[in-house]
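> 3D, please:
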Amino acid sequence: MKLIYQQMLAFFILIMTLLLILGFSFFHVTREMIYENTWEQLEGYAYSLKTQSMMIQNENGKQVFTLDVDKLRTSEVLLSNQQVHFTIYTSRTNVLYPEQGYQSVISAKDWTKLKNGEILRRKSDLGWRGGDRQNVQNQQRMTDILAPCFDSSGKLVAVISVGAKVSSIQESFTKIQKNLLYVLLLSAFLGIIISYFLAHYVTKRISKLRKATRAVANGNFDVKVIDNKRDELDDLANDFNKMTVSLKKSNEEIKVQEQRRRQFMADAAHEMRTPLTTINGLLEGLAYDAIPEEDKGKSIELMRNETKRLIRLVNENLDYEKIRSGQISLRLSNFNGMNVLRNVQEQLRKKASESGDSIEVNGPEKLDVYADYDRFVQIVFNITQNAIQFTENGIITISAERGHRCSIFRVSDNGIGMSDEQLKNIWERYYKADPSRKNTKYGESGLGLAIVQQLMEMNKGKVEVISKLGVGTTFTLIFPDER
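Here you go, the predicted model:
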């Protein structure tokens, strides 16, 4: 079943349920009001009969109960035109007036209540013409009241029963039921129309979201749904718009990363092909004894360097994938960071001198840092090596100092520097600050700084960089203390 029909059915059931509850309540209240009004009217007739046609006189010191029969007959004629009948009892079974009027059974319990001064109201009581209980045709269902009459001493001398046929009241009920049925039918028709418009309004907004979702699925991330900030559907539209913005950014990022990956694959193939060609040529020269004896040592050394270069390319890619996938676990501890800086200085001194660079280390004799030792070495090594690659005949300065609940390390150079555009992308995978330069001097894989950023996050640290084109670059590493 389509959503619009489901919504229509739900709204229609809700509307009809409310209408039925209101209709039943209205009918019940009206029914009670009709009985209440009828009883009050019958009590009024009983009071009139009591005051106008019934008398208690003193004769020889005794109170005698008498009736004004003429007035009673007049009242009987007037009330019969309104289908109202009355009967006067002197006991439960003794009828004083009229002899052939409608009579009903008064139970002993009811008679006791009458003696206590209660006025009884009965919704449905079986009445019949006097002395003719067996004739079913003369029996009538009556709605009546029983009103007691007392003498001056408080003795019950008579009971006036005034009743109207139940059929008369039922006719009123029937009219009300018919009118109520017509109203319900009209309301049901209006309910269907209202349900349709309500369901159409809701499903129309959902259909817009569906069309927008289909557009996004087809690759259109510029689609936007109107958000009026009114209800949950508008909240959903707002979330959808945020999702499309995020997907658009992700899609653009994927394209950029894919382009860089392709560029990296081309660069890596180029970088690997050169050392492999060199190694293959030297091996063939050695195999065919084409290399002079005095040059064989240089050839072997060249092959070793080219092999190390290939290993670095492979290791950087493997390291990054392990870090990104969370396969590397850290062992955080406190150690002297200055020892690491001095060791890196010694390891890279030769490489720096090949570019005419020098490495200086400044800082206290001892500076504790809380991090994973091996990854800390890798971070400092990568950044220092990166500084050497982009500096010629310059100075690389590694400094350290104590901060507020943290250890701060800086690697500065006076190399070629970077533009603002380059600074935005240096942490991206496969990015090279100067892609026009394909030699290894300006980065072999473009993964070094991406690895640094990932490792700093794993160590709960922070890395910042400032650079100016043609002036130099400074990397700041902040490692928080153990908490």
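
> contacts and neighbour counts: CA atoms only from here.
Noted.

> What segments of the stretch 351-483 of the chain are strands?
In the stretch 351-483 of the chain, the segments counted as strands under DSSP state E, counting those that start in this stretch are 358-362, 368-372, 395-403, 406-413, 462-468, 472-480.

> Quick one: the strands in the stretch 201-350 of the chain, in order.
Going by DSSP E, counting those that start in this stretch, the stretch 201-350 of the chain shows strands at 332-336.

> Columns mean neighbour count and distance to A269 on top of the strands of the stretch 351-483 of the chain, output as JSON lines?
As requested, those are arranged in JSON lines below (neighbours: other Cα atoms under 10 Å; distance: least, Cα to Cα, whole Å):
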{"stretch": "strand 358-362", "mean neighbour count": "18", "distance to A269": "32"}
{"stretch": "strand 368-372", "mean neighbour count": "22", "distance to A269": "33"}
{"stretch": "strand 395-403", "mean neighbour count": "19", "distance to A269": "31"}
{"stretch": "strand 406-413", "mean neighbour count": "22", "distance to A269": "30"}
{"stretch": "strand 462-468", "mean neighbour count": "16", "distance to A269": "30"}
{"stretch": "strand 472-480", "mean neighbour count": "20", "distance to A269": "29"}
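
> To compare with the earlier structure, here is another sequence to fold:
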Amino acid sequence: MKLIYKQMMGFFAVILTCIVIVGLLFINVTTKMLYTNTWTQLQNYSDSLIEDSMRYDENTKQFEGLTTVPLQNNARLLARQNVHFTIYSKQNKISYSSSEFATKVSKADWKKLKQGKTVHKMMATAVKTKTSSKTSSAKEKADDSRPQMTEVVRPYFYKGKLVAVVSIGAYVSDIQGNVQQIKNNLWIAFVISSLISLILSYFFARSTTKRIDKMRIATHQITHGNYDVKLDLSGRDEITELSNDFGKMAGSLQESQEEIKRQEERRRQFMADAAHEMRTPLTTINGLLEGLEYDAIPEEDKAQSIKLMQNDTKRLIRLVNDNLDYEKIRTNQFTMERKVFNASEVLNNLSEQLNKKAENQGDKINVDAPDSLMTYADYDRFVQVIFNIVQNAIQFTTNGKITLEAEKVDTGSQFKISDTGIGMTDEQVKNIWERFYKADRSRMNTEYGESGLGLAIVHQLVDLHGGTIEVTSEINKGTTFTIYFPDREHAKH
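Okay, here's the model as predicted:
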């Protein structure tokens, strides 16, 4: 069964149940109200009967009985309204009856009456007070029974003494006739309401399934590769929330697809860059080997050729090792031994080691650090990070200045390495952490930093320490790397 029909049946069942419950409650309340109104009216009739027919002794002021003529007149009037009454004496004997029918007052009811309580009977069956003969048949006795009545049995007192009891009743069939008329009207209203509720259920269900259909169509589009799907569903219900989540999911899938494409492009670029990086030294080595094989290289140049092959071989080894290191770091196969050491000494040592390379570029290295800066890190990896960034600064700076700054911060140590080199664009800054990416392709064949993996490894190492590394750069003005290493209490373990 389709969802629209299930929802229709659900809505229809709920509405129908409500209509039935309301209808039953209405009939029940109406029935009680009809009986209550009838009892009130009967009670008023009873009071009028006693007031009209009560007889007193003028001298003694004693109750003498009930006058028959007013009772007979009232009996004729009430009979036209199908109301009958019976008057009982204080001894529970019938004093007067407006018809041949009367109900018996039980002992329990008589006890209540003596206490001044009025007894209301919803259903009471009366029998004839006189039988036609003792030999009447059972069928005739059955015919003697009259229809059920609703009655009010009311006591009357004079000077605190019970003087009369009036049992007055109306045919239940009259009340039931009114109830039946109400039921008929309700049945017509029920049929009309059912048709209206069925139509409303369809529109309610359709409004829901329409929104679900939109989501189904959107899902179908996504399965065919169209992730640019927008759902505009109004409302504040769960379906609207689901559509919002669906839109976010579609957006995430779109971003994932774009990221997959970017990663695939990077993979192709990586393979091309790796092949390019390896091809140059391999081509050089192969050419020199062929020259040596065929004695095409003069004797005085052979030593230089061997040195070139050694350098290119070392370059290939560094390239392979850098790739292995990068993969180990990326796949968490890299172990570190962190300890506390004086980072200022490391900066001064690195400055001395790289000073010669800096002078070859016409650069000057300055260190601005306190005498003691205790830093928590893996010593060798810390040296590797700073070394790579400083030599990268030397590579891209000519006749400039490279500054190494260090300071203690609240939760660790912070280092800034600034240069006055060629700088980078925003696009270059965004991509420098990629493997084999080089901001300046013209400097690919330098003797240091040639693999394009240094900064990628630096980024991974800083992440492993739980630190951060940020870059700011401006074209032709220079670049600044800011590295943060957390202390022991805040380090990632």
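
> re earlier: which of the strands of the stretch 351-483 of structure 1 sits closest to Y288 of structure 1?
Nearest to Y288 of structure 1 among the strands of the stretch 351-483 of structure 1 is strand 358-362 (42.1 Å), distances taken as Cα to Cα.

> and that closest one, what does it pack onto?
In terms of contacts (3 or more Cα pairs under 8 Å, 6 or more residues apart in numbering; DSSP states H and E), strand 358-362 of structure 1 is packed against helix 337-354, strand 395-403.

> Identify the residues contacting it?
Strand 358-362 of structure 1 is contacted from outside by 341-342, 345, 349, 352, 393-400, using Cα atoms under 8 Å, 6 or more residues apart in numbering.

> and what of stretch 112-122 of structure 1?
Outside stretch 112-122 of structure 1, the residues within contact range by Cα under 8 Å, 6+ apart are 39, 110, 143-148, 155-156, 159.

> mind listing which of the residues you listed are in strands?
Per DSSP state E, strands hold the following members of the contacts of stretch 112-122 of structure 1: 143-148, 156, 159.

> will you turn these into JSON lines that also has neighbour count and distance to W128 of structure 1?
Output for those, formatted as JSON lines (neighbours: other Cα atoms under 10 Å; distance: Cα to Cα, whole Å):
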{"residue": "T143", "neighbour count": "25", "distance to W128 of structure 1": "13"}
{"residue": "D144", "neighbour count": "28", "distance to W128 of structure 1": "13"}
{"residue": "I145", "neighbour count": "25", "distance to W128 of structure 1": "16"}
{"residue": "L146", "neighbour count": "26", "distance to W128 of structure 1": "16"}
{"residue": "A147", "neighbour count": "22", "distance to W128 of structure 1": "19"}
{"residue": "P148", "neighbour count": "26", "distance to W128 of structure 1": "21"}
{"residue": "L156", "neighbour count": "18", "distance to W128 of structure 1": "24"}
{"residue": "V159", "neighbour count": "26", "distance to W128 of structure 1": "17"}
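
> Which of these lies at the shortest distance from K242 of structure 1?
Using Cα to Cα, those come closest to K242 of structure 1 at T143, 71.6 Å.

> now that closest one: how far from E43 of structure 1?
Applying Cα to Cα, to the nearest Å, the value for T143 of structure 1 to E43 of structure 1 is 12 Å.
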